[in-house]
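>>> Provided below for reference: sequence and predicted model.
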Amino acid sequence: MRNTINGVSYFYQWLQPYRPALPTLVALHGFTGSSESFRPVFAEEGSYNVLAVDLIGHGRSSIYVHPMRYELPLLVEDLAQLLAKLGIERYGLYGYSMGARIALFWAVMEPAAVTHLLLESGSPGLADPAERLARQRHDRRLALRLLREPLVDFVDYWQELPLFASQKELPLVQQAAVRQGRLQQNKFGLAVSLVYGGTGKQPSCWSALPQLACEILYLAGEKDVKFRKIAHQMKQLQPEMTIKVVANAGHCIHLEQPTQVRHEIDQWFVKGSGPQSAD
């Protein structure tokens, strides 16, 4: 399904048949991913609805729109309006990596609407202005490389990052499916997403963590040392946040351990605000 918000066409899909009496969890994918990446996690119906969205520049959502639409404040405004158009006033958010950054920013901007926040391998951004500037420069260089080279070359580079090393333990057919999903992306959309929606560009959410009142669960992979550290740094500012370290998983936990991720979500995401409606 599609819905146009402020000139941007967003593709979204219910991963099971929508049931108005149940709460909704909104799933936001990572960089080079799409809403399809969550399908293995939610293959079976549960006690909640799952709405997966293709983020701007990815999948079947708009690509060639004004670059400012990729910036987190405007992107989150669009996504909140999408949920409002669907008649869903309160909901949980589940984001992976880039999607987790967006979900956290969304929870900060729309505290009355977000009941639950699940962050998988996510970050509140960079608090140090010098680090943000350095990251912006890095992301611009990476975006230029992406635009100049064939997409397959960038995908080869991306999948070899140490962050994704544990994915090499997956069955070859599963690795091939992930690679094929990346190759189906549009390199212009990915490049603009890096420059305007990347970690260096987004406003830092570190100072906002103590004010969050929703239920927060952070999933970190046992093999993902960097994001396990970030999770514990976040908990120092938001003691009510629950951290779950998932065994035998790296950065992309829902790819490597989908059954365990589903178990954690089922235990955590409980019915919230009663019946909703959707188009």
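That came through, no problem. Numbering: from 1, shown residues only.

>>> C-alpha from now on. contacts and neighbour counts both.
Will do.

>>> What is the burial count for Glu89?
Glu89 has 16 neighbouring residues, counting by other CA atoms under 10 Å.

>>> Please confirm that it is located within a helix.
No. Judged by DSSP: H, G, I helix; E, B strand; the rest coil, Glu89 forms no part of a helix; its state is coil.

>>> what's the neighbour count on the nearest residue to it once chain neighbours are set aside?
Nearest non-adjacent residue to Glu89, counting by CA to CA, 6 or more residues apart in numbering: Ala113, 6.1 Å away. Look at Ala113: counted by other CA under 10 Å, it has 18 neighbours.

>>> and if you look at the one 4 residues further on?
Burial of Leu117, expressed as a neighbour count using other CA under 10 Å, amounts to 27.

>>> Would you check how far apart it and Glu169 are?
For Leu117, the distance to Glu169 equals 29 Å [CA to CA, to the nearest Å].

>>> For the protein, just list every one of the helices.
For the chain, helices defined by DSSP state H occupy the ranges 72-85, 98-109, 129-148, 151-159, 172-183, 187-197, 225-237, 253-256, 258-268.

>>> Report the separation between the nearest residue to Arg132 once chain neighbours are set aside and Asp156.
Among residues not flanking Arg132 along the chain, Gly200 sits closest, at 4.3 Å (CA to CA, 6+ apart). Distance of Gly200 to Asp156, given as CA to CA: 23 Å.

>>> ok, these two, which is more surrounded?
Taking neighbours as other CA under 10 Å, Gly200 and Asp156 compare with Gly200 leading, 25 against 13.

>>> Now do that one against Asp54, distance only.
Distance, Gly200 to Asp54, by CA to CA: 22 Å.

>>> what about Val246, how many neighbours?
If we define neighbours as other CA under 10 Å, then Val246 has 20 of them.

>>> then this one, side by side with the first:
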Amino acid sequence: MTPAGEDITWTSADGLSLYAKAYGPAASKLTVLCLHGLTRNHKDFEPMIAALPGHYRFIAVDVRGRGRSAFDPEPNNYNPAIYARDMGALLDKLGIARVALIGTSMGGLISLLMTRRMPKRIAGVVLNDVGPVVEKAGIARIAGYAGKLRPVTGWASAAEAVKTIQGAAFPELPEERWMDFARRTYRELPTGEVVLDYDPNIARSLGKVKPGALTNFALWRMFGGLKKTPLLVVRGETSDILSEKTALEMVRRHPDAKLATVPRVGHAPILDEPGAVSAIIDFLARLEAKA
């Protein structure tokens, strides 16, 4: 069941209208900011939020160019550094002094940047299927479809399109859940047309991603900035973005990190899988106890 939520809007430093949705009590001891992946939006976290304890305050965002946030007329602004700045503006507007982060894929990179820029505001970080080494095969796969999918003819067509793209990552997902997946990925216009819920121009940023020794070095240095922040790494067992080798190295280098591997799932776990839910519950309970 989709949890009820409260709309939040704010304005970025460069004047874009941005959107987030809050779930759970405003008076919660712990607020969790949820940051989605490249082609997703705030709805991506609804299955996770429905599966977690209801006493936390979750704020799931639409970064610029996705969902109900405005499209950016300057496509070069579709990059994690700008997204991190937007999140700082959101926290300022809401008066949130300290927050936990759950970042899926691109959202995890935003989380790394936020922790570097505002370390005292970050209580803990969950990195969902992303790390300092981003595998070339995964980048190539995402670049092959982001902003390039053919138009669909309705919701049934959208569900089939999502299954075609994501089926290998979720081989055991029940048939009826592909429609739910589609409704988190597409939106219906007033005309009745069903379209992808993002600006196709977001895909331009992928062309600037150059996996290699230099990029890895920079990301490992950024990851080093997490050492004083509790960390949970969630990895899909068959992920083509975060390798097992990189995930284990992340935990080895971090003094307060745990790894949860979601079996028979690729990039990226939905986070309502039993293993992910159990690990996140334990992690948030630890953060709450310190709040």
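Received the coordinates, thanks. Please read these numbers as outputs of a predicted model, since none were measured by experiment.

>>> one step back: dump the residue contacts of the residue nearest to Arg132 of structure 1.
For Gly200 of structure 1, the contact set (CA atoms under 8 Å, 6 or more residues apart in numbering) comprises 125-126, 131-136, 139.

>>> Same question for Ser205 of structure 2.
Ser205 of structure 2 touches 76, 78-79, counting by CA under 8 Å, 6+ apart.

>>> out of those, which ones does structure 1 keep as well?
For the contacts of Ser205 of structure 2, the subset whose aligned partners also touch in structure 1 (both residues aligned by TM-score structural alignment, their matches' CA atoms under 8 Å) is 76, 78-79.

>>> I'd like to know which of these are part of strands.
Using DSSP state E, no member of those falls in strands.

>>> May I ask which of these has the most neighbours?
So for these (other CA under 10 Å), the most neighbours sit at Tyr78, 23 neighbours.

>>> re the thing from before, any idea how far the residue nearest to Arg132 of structure 1 is from Leu255 of structure 1?
26 Å.

>>> Ok, Asp224 of structure 1 next?
In terms of CA to CA, Asp224 of structure 1 sits 14 Å off from Leu255 of structure 1.

>>> re earlier: with distance to Ser34 of structure 1 added, can I get the helices of structure 1 in a markdown table?
Output for the helices of structure 1, formatted as a markdown table (distance: least, CA to CA, whole Å):
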| stretch | distance to Ser34 of structure 1 |
| --- | --- |
| helix 72-85 | 15 |
| helix 98-109 | 10 |
| helix 129-148 | 18 |
| helix 151-159 | 15 |
| helix 172-183 | 8 |
| helix 187-197 | 12 |
| helix 225-237 | 21 |
| helix 253-256 | 13 |
| helix 258-268 | 16 |
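
>>> of all the ones you listed, which lies closest to Tyr10 of structure 1?
Proximity to Tyr10 of structure 1, assessed across the helices of structure 1 by CA to CA, is greatest for helix 72-85 (8.4 Å).

>>> what's the mean deviation for that closest one versus structure 2?
Once fitted to structure 2, helix 72-85 of structure 1 is off its aligned match by 1.1 Å on average (mean CA distance after the TM-score superposition for structure 1).

>>> ok, how many other residues are close to the nearest residue to Pro203 of structure 1 once chain neighbours are set aside?
Here the nearest residue to Pro203 of structure 1 in space, its sequence neighbours aside, is Gly125; by CA to CA, 6+ apart that works out to 6.9 Å. As a burial measure, Gly125 of structure 1 scores 20 neighbours (other CA under 10 Å).

>>> Now do the aligned partner of Leu172 of structure 1 in structure 2 against Phe181 of structure 2, distance only.
Matched by TM-score structural alignment, Leu172 of structure 1 corresponds to Glu175 in structure 2. Distance from Glu175 of structure 2 to Phe181 of structure 2, counting by CA to CA: 10 Å.

>>> Between those two, point out the one with more neighbours.
Under the criterion of other CA under 10 Å, the comparison of Glu175 of structure 2 against Phe181 puts Phe181 first, with 19 against 10.

>>> My read is that that one contacts Ala161, right?
No. At 10.4 Å, Phe181 of structure 2 and Ala161 do not qualify as touching, with contact defined as CA atoms under 8 Å.

>>> Tell me who's in contact with the residue most central in space within structure 1.
Closest to where the C-alpha atoms of structure 1 average out (CA atoms, centre = their mean) is Gly99, at 1.5 Å. Counting by CA under 8 Å, 6+ apart, Gly99 of structure 1 touches 27-31, 122.

>>> same thing but 10 Å
By CA atoms under 10 Å, 6 or more residues apart in numbering, the contact list for Gly99 of structure 1 reads 27-31, 33, 55, 93, 105, 119-123.

>>> Same question for stretch 92-101 of structure 2: list its buried residues.
Within stretch 92-101 of structure 2, the residues that count as buried by 16 or more other CA atoms under 10 Å are 98-101.

>>> can you check stretch 257-269 of structure 1 too?
257-259, 261-262, 265, 269.

>>> okay if I get these as CSV plus distance to Gly46 of structure 1?
Shown next, in CSV, are the buried residues of stretch 257-269 of structure 1 (distance: CA to CA, whole Å):
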residue, distance to Gly46 of structure 1
Gln257, 18
Pro258, 14
Thr259, 13
Val261, 13
Arg262, 10
Ile265, 10
Phe269, 10
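
>>> neighbours of whichever residue in structure 2 pairs up with Ala231 of structure 1, just the number please.
Matched to structure 2 by TM-score structural alignment, Ala231 of structure 1 sits across from Ala247. Ala247 of structure 2 has 22 neighbouring residues, counting by other CA under 10 Å.

>>> State the distance from Ala247 of structure 2 to Ile202 of structure 2.
Ala247 of structure 2 is 27 Å from Ile202 of structure 2, by CA to CA.

>>> Ok, Ala169 of structure 2 next?
From Ala169 of structure 2 across to Ile202 of structure 2, the span is 22 Å (CA to CA).

>>> Please apply the same query to Gly225 of structure 2.
Gly225 of structure 2 sits 27 Å away from Ile202 of structure 2, going by CA to CA.

>>> now Ala213 of structure 2
For Ala213 of structure 2 relative to Ile202 of structure 2 (CA to CA), the value is 25 Å.

>>> neighbour-wise, which of those two wins?
When neighbours are counted by other CA under 10 Å, Ala213 of structure 2 and Ile202 differ, and Ile202 comes out ahead with 22 against 10.
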